[in-house]
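[1] this one's structure only:
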């Protein structure tokens, strides 16, 4: 992680960050490495390449790669798109694109939070860029990543209970609202530019 476990407090507590990073994310990495160990041809592929075309992954480890590769990719992005002393509203080209697509940042935020609240069970809510270059909000189950459907994830929020339960219990909506205080807009701007 690019910052200390306590750096996102009071919005995300240190113990949640420690468990989330050192236990959950680390387990995804360990399980992914174990799944590809017997397949040298997979060891040369990026996680993105495997997830974009799961048919290249042998059937006996495909589900492991999907779940754990997705978990690794999702969380690697997640740590980067958050930062201490962050939040506020976006600026630059991402702000222009959000305003053009959703009408305003506030409308975007409301739609994003609603998609996160409405995600049944475990999963993620995303801002993605589609192949036509347009922004859209989507959600995925479990650790699926939008690249599996040809979409580029610009930003995403983890709505698995492990991401918020110690601090927010069953108040996912409160977690979603507070998360905006740690959003790292410069990193999201960079990802938006890379998606073009």
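    Everything's here; your move. Fair warning: this is a prediction, and the values are worked out from it, not measured in the lab. Numbers count the residues shown, from 1 in each chain.

[2] all contacts plus neighbour counts: C-alpha atoms, from now on.
    Will do.

[3] which strands and helices sit next to the lengthiest helix in the chain?
    Assignment by DSSP state H gives helix 105-118 as the longest helix of the chain. Helix 105-118 sits against helix 92-102, strand 123-129, strand 135-141, helix 172-179, with contacts defined as 3 or more CA pairs under 8 Å, 6 or more residues apart in numbering; DSSP states H and E.

[4] A further structure is provided below for comparison with the first:
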């Protein structure tokens, strides 16, 4: 951020400019920080969604059932490129419902006004050393270790019902 504050803005353009590159790096770093912070916050549980009654109800309303959410979430996580995320988010700005999205890198595919509730890091560094090319196994293990009480608290912080 320090370099960005003092950057020359006069040469900014859509092809290449030092200022533009600094702005792109800022959004990459900011999004990555947010997603990693939430990622670590929501892990460490036993995967029991009933420990989060409000989020469990919202998942049922948005996806029909927890199993349907899990299937869609896993598919969203599998669909990210080699560097990306599968994210359950709360669309606070537009629809006020839960949505699973596929985000490549940290920012491509993000939804404006979407609050990340469950971000699954599927960059290869997150799973390759332990599971090799076994991304599906990693995602299943991730879901099984979610702390739904913390996810529920995060959801309640942003929902306006």
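    Cool, got the structure. Given the structure is predicted, the values throughout are model-derived calculations rather than measurements.

[5] give me the mean distance between the longest helix of the first structure and the second structure.
    Comparing helix 105-118 of the first structure with its match in the second structure after superposition yields a mean distance of 0.9 Å (mean CA distance after the TM-score superposition for the first structure).

[6] give the aligned range of that helix in the second structure.
    Under TM-score structural alignment, helix 105-118 of the first structure corresponds to residues 66-79 of the second structure.

[7] could you pull out the buried residues of that stretch?
    Across stretch 66-79 of the second structure, burial judged by 16 or more other CA atoms under 10 Å covers 66, 69-70, 72-79.

[8] the residues you listed into TSV, with extra columns for distance to residue 119 of the second structure?
    Shown next, in TSV, are those (distance: CA to CA, whole Å):
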residue	distance to residue 119 of the second structure
66	16
69	14
70	13
72	14
73	10
74	11
75	13
76	11
77	9
78	13
79	14
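
[9] any idea how far residue 97 of the second structure is from residue 70 of the second structure?
    16 Å (CA to CA, to the nearest Å).

[10] tell me the centre residue of the second structure?
    residue 119 (3.1 Å; CA atoms, centre = their mean).

[11] which of the helices or strands spans that residue?
    strand 114-121 (DSSP states H and E).

[12] in the first structure, what residues pair with that strand?
    Using TM-score structural alignment, strand 114-121 of the second structure pairs with 151-158 in the first structure.

[13] any idea how far the matching stretch is from the middle of the chain?
    Put simply, stretch 151-158 of the first structure sits 5 Å off its chain's centre (CA atoms, centre = their mean, to the nearest Å).

[14] and the gap between the closest residue to the residue nearest to the centre of the second structure other than its chain neighbours and residue 157 of the second structure?
    Nearest non-adjacent residue to residue 119 of the second structure, counting by CA to CA, 6 or more residues apart in numbering: residue 87, 4.3 Å away. For residue 87 of the second structure, the distance to residue 157 of the second structure equals 18 Å [CA to CA].
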